[in-house]
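Undergrad: Turn this into a structure:
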Amino acid sequence: MFKFHKEGAKIILITCAVVVAIVLLTDSLIPNFWVLKTIQIISLVFLILVLQFFRNPKRYTQINENQIIAPVDGKVVVIEEVYESEYFKDKRLMVSIFMSPINVHVTRYAMNGIIKFSKYHPGKYLVAWHPKASEENERTTVVIENTTFGEILYRQIAGALARRIVNYAKEGMQVIQGEDAGFIKFGSRVDLYLPLGTEINVKLNQKAVGGITVIATKS
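TA: You can find the predicted model right below:
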């Protein structure tokens, strides 16, 4: 079962109103049967796409202090050691998950802990897999700390279609693994930056399920 995310409420209501108006108005304004039905079907398909994009399925996270879980649904596209220049200013293990428009776009906290840093950056809208997207696109950077992993960083990155990132993390908050951390609208990516030596449990091109898939464990 799933419900719709609160961030989609306004868009869903507007889309429903527009589709209903189109169906009612075209019925009386367009005499050609096939043109009428084509317009109405396209409108209904668009409504279905909006509804599926803002779906928010219930996920039952098995909270585990020794695990980092996937913050989002999508495909693992990068696993590599990189230099993180904004907060840590040193080398970290980066795991990137790419979300297509058909994926669930809810962001979930990857582990229990306290929010140490949370910052929004306006920016460009390069395609989410572009190498410069993590530094030049609209994005948020959030750091969570706990006693098991120390500090980990995740970065919500807007894609070519995304125009708004929602981030609920505030500095000083105590957060729970698997709980709702935000939303990215219409195509995006999330990067996780983990301490060197962390055991990675996923592989490239693997499908990740937010709140469920174990990304890494404490070695």
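
Undergrad: Every contact and neighbour count from this point should use C-alpha atoms.
TA: Will do.

Undergrad: quick one: contacts of stretch 182-189?
TA: Residues outside stretch 182-189 that contact it (C-alpha atoms under 8 Å, 6 or more residues apart in numbering): 7, 53, 96-101, 105-108, 128-129, 156-169.

Undergrad: Just the buried subset of these, please.
TA: Neighbour counting by 16 or more other C-alpha atoms under 10 Å classes 53, 96-101, 105-108, 128-129, 156-160, 162-167, 169 among the contacts of stretch 182-189 as buried.

Undergrad: Of the residues you listed, which belong to strands?
TA: 96-99, 106-108, 156-158, 165-167 (DSSP state E).

Undergrad: Which one of those residues is nearest to Ile144?
TA: Using C-alpha to C-alpha, Arg108 is the member of those that lies nearest Ile144, at 12.2 Å.

Undergrad: give me the element Asn56 is part of.
TA: Assigned by DSSP states H and E, Asn56 belongs to strand 55-57.

Undergrad: Flag every buried residue along that strand.
TA: Those would be 55-56, for strand 55-57 by 16+ other C-alpha under 10 Å.

Undergrad: Contacts made by it with the rest, please.
TA: In contact with strand 55-57 (C-alpha under 8 Å, 6+ apart) are residues 1-5, 104, 106.

Undergrad: Just the ones of those residues in helices?
TA: Using DSSP state H, no member of the contacts of strand 55-57 falls in helices.

Undergrad: Are any of those buried, and if so which?
TA: 5, 104, 106.

Undergrad: quick one: which of those is nearest Thr38?
TA: Val104 (28.2 Å).

Undergrad: another one to check against the first:
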Amino acid sequence: MSILDSIKTTVLVPVHREGYPFIGIAAVGTLILIWLGAWLAWPMLALTVWVVFFFRDPVRVTPVREGLVIAPADGRVSLVSLAVPPLELGLGEAPVPRVSIFMSVFDCHVNRAPISGKITAMAYRPGKFLNADLDKASEDNERNELAIESAYGKFGVVQIAGLVARRIVWWVDTGHQIGVGERFGMIRFGSRVDVYFPEGAKPLVAVGQKSVAGETVLADMTSREESRLVRVG
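TA: This is a model prediction of the structure:
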């Protein structure tokens, strides 16, 4: 990779339109403080740069082989467990495999579909703003839920607001045919995304692993491989 290509992929990253109002407010505030000669102009400039960074929307290269389930969010895998999916999604009342990805305020917050299929249900639930890293955040926090009917069964995807996040946005609706890796929404300023798998699925990621939205493979629904063993350290 040339230096120019490296700059394009690491520095000149597109910014999502959801960030335009926030960037504009921060930039105007910075200009006013500079005009006033206030020392706060420097912290405000740093904040403006961070807001631009937060709303970045990089291009991702998504594996499209049949059966692959792809990470919907950048961040750290915080939970790999069995859990009962939200009842509103019609995925049943039995515990199923779940992978949770925690996004810090430094991660890209554009969320992508983990698998291709039809969105059969959506539900928005207002709630608290607990630390999204906690297990009970999946029940108590503000969240948006959707079910995707795929060739390998129904999947649930839940956007969960966190301590700092106060707004979940989405760009799809019930009946939408979504492709794996397609952008479907984002959570502003720190949050979590849960993926609920059909019964019997075996996640191929472990707690503590970093994930990249639209690229990291969470599971292979066509494989007979057991859940992956890991070594830490």
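
Undergrad: Out of the contacts of strand 55-57 of the first structure, which sit inside strands?
TA: Short answer: these in strands (DSSP E) are 2-4, 106.

Undergrad: The first structure: which residue goes with Ile168 of the second structure?
TA: Structural alignment places Ile168 of the second structure opposite Ile165 in the first structure (criterion: TM-score structural alignment).

Undergrad: quick one: Leu89 of the second structure from Val59 of the second structure, how far?
TA: Using C-alpha to C-alpha, to the nearest Å, Leu89 of the second structure is found at 30 Å from Val59 of the second structure.

Undergrad: out of those two, which sits in the busier spot?
TA: Leu89 (20 against 10; other C-alpha atoms under 10 Å).

Undergrad: The more buried one against Leu146, yeah?
TA: Yes: counting by C-alpha atoms under 8 Å, Leu89 of the second structure touches Leu146, with 6.6 Å between them.

Undergrad: Which part of the first structure matches the helix ranked longest in the second structure?
TA: Across the second structure, the helix with the greatest residue count (assigned by DSSP H) is helix 20-36. Counting by TM-score structural alignment, helix 20-36 of the second structure pairs with residues 9-25 of the first structure.

Undergrad: buried ones in the matching stretch?
TA: 12, 15-16, 19, 22-23.

Undergrad: And stretch 139-147 of the second structure, by the same measure?
TA: Neighbour-count burial for stretch 139-147 of the second structure [16+ other C-alpha under 10 Å]: 140-147.

Undergrad: now swap in stretch 186-200 of the second structure and tell me
TA: Buried residues in stretch 186-200 of the second structure (16+ other C-alpha under 10 Å): 186-199.

Undergrad: What of stretch 59-74 of the first structure?
TA: So stretch 59-74 of the first structure, judged by 16+ other C-alpha under 10 Å, has buried residues 63, 65, 67-74.

Undergrad: ok, and Phe189 of the second structure, which helix or strand is that part of?
TA: Counting by DSSP H and E, Phe189 of the second structure is part of no helix or strand.

Undergrad: oh, I was asking about Ser6 of the second structure
TA: Per DSSP H and E: helix 3-10 holds Ser6 of the second structure.

Undergrad: And that helix, how far out from the chain middle?
TA: 24 Å (C-alpha atoms, centre = their mean, to the nearest Å).

Undergrad: In the second structure, mark out all the helices, start to finish.
TA: Here the second structure has its helices, by DSSP H, at 3-10, 20-36, 41-54, 137-140.

Undergrad: Any chance of these in CSV with distance to Gly127 of the second structure as columns?
TA: As requested, those are exported to CSV (distance: least, C-alpha to C-alpha, whole Å):
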stretch, distance to Gly127 of the second structure
helix 3-10, 36
helix 20-36, 23
helix 41-54, 24
helix 137-140, 6
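
Undergrad: Go through those helices and name the closest to Ile178 of the second structure.
TA: Comparing the helices of the second structure by C-alpha to C-alpha, helix 137-140 comes nearest, at 23.6 Å.

Undergrad: Which part of the first structure matches that closest one?
TA: Taking TM-score structural alignment, helix 137-140 of the second structure hits residues 133-136 over in the first structure.

Undergrad: Any chance you could list what contacts that stretch?
TA: Under C-alpha under 8 Å, 6+ apart, the answer for stretch 133-136 of the first structure is 123-127, 155, 157, 159, 191.

Undergrad: can we see that at 10 Å?
TA: Identification of contacts with stretch 133-136 of the first structure by C-alpha atoms under 10 Å, 6 or more residues apart in numbering yields 85-86, 121-128, 130, 139-141, 155-160, 188-191.

Undergrad: again with stretch 21-36 of the second structure
TA: Residues contacting stretch 21-36 of the second structure (C-alpha under 10 Å, 6+ apart): 15, 17, 20, 37-55.

Undergrad: And Arg155 of the first structure, what's its match in the second structure?
TA: Aligned partner of Arg155 of the first structure by TM-score structural alignment: Val158.

Undergrad: which ones are touching that match?
TA: Contact analysis of Val158 of the second structure by C-alpha under 10 Å, 6+ apart lists 72, 85-86, 89, 100, 122-124, 138, 143-147, 192-196.

Undergrad: what's the spacing between the residue nearest the centre of the second structure and Gln177 of the second structure?
TA: Nearest to the geometric centre of the second structure sits Ala73, at 2.9 Å (C-alpha atoms, centre = their mean). Distance of Ala73 of the second structure to Gln177 of the second structure, given as C-alpha to C-alpha: 19 Å.
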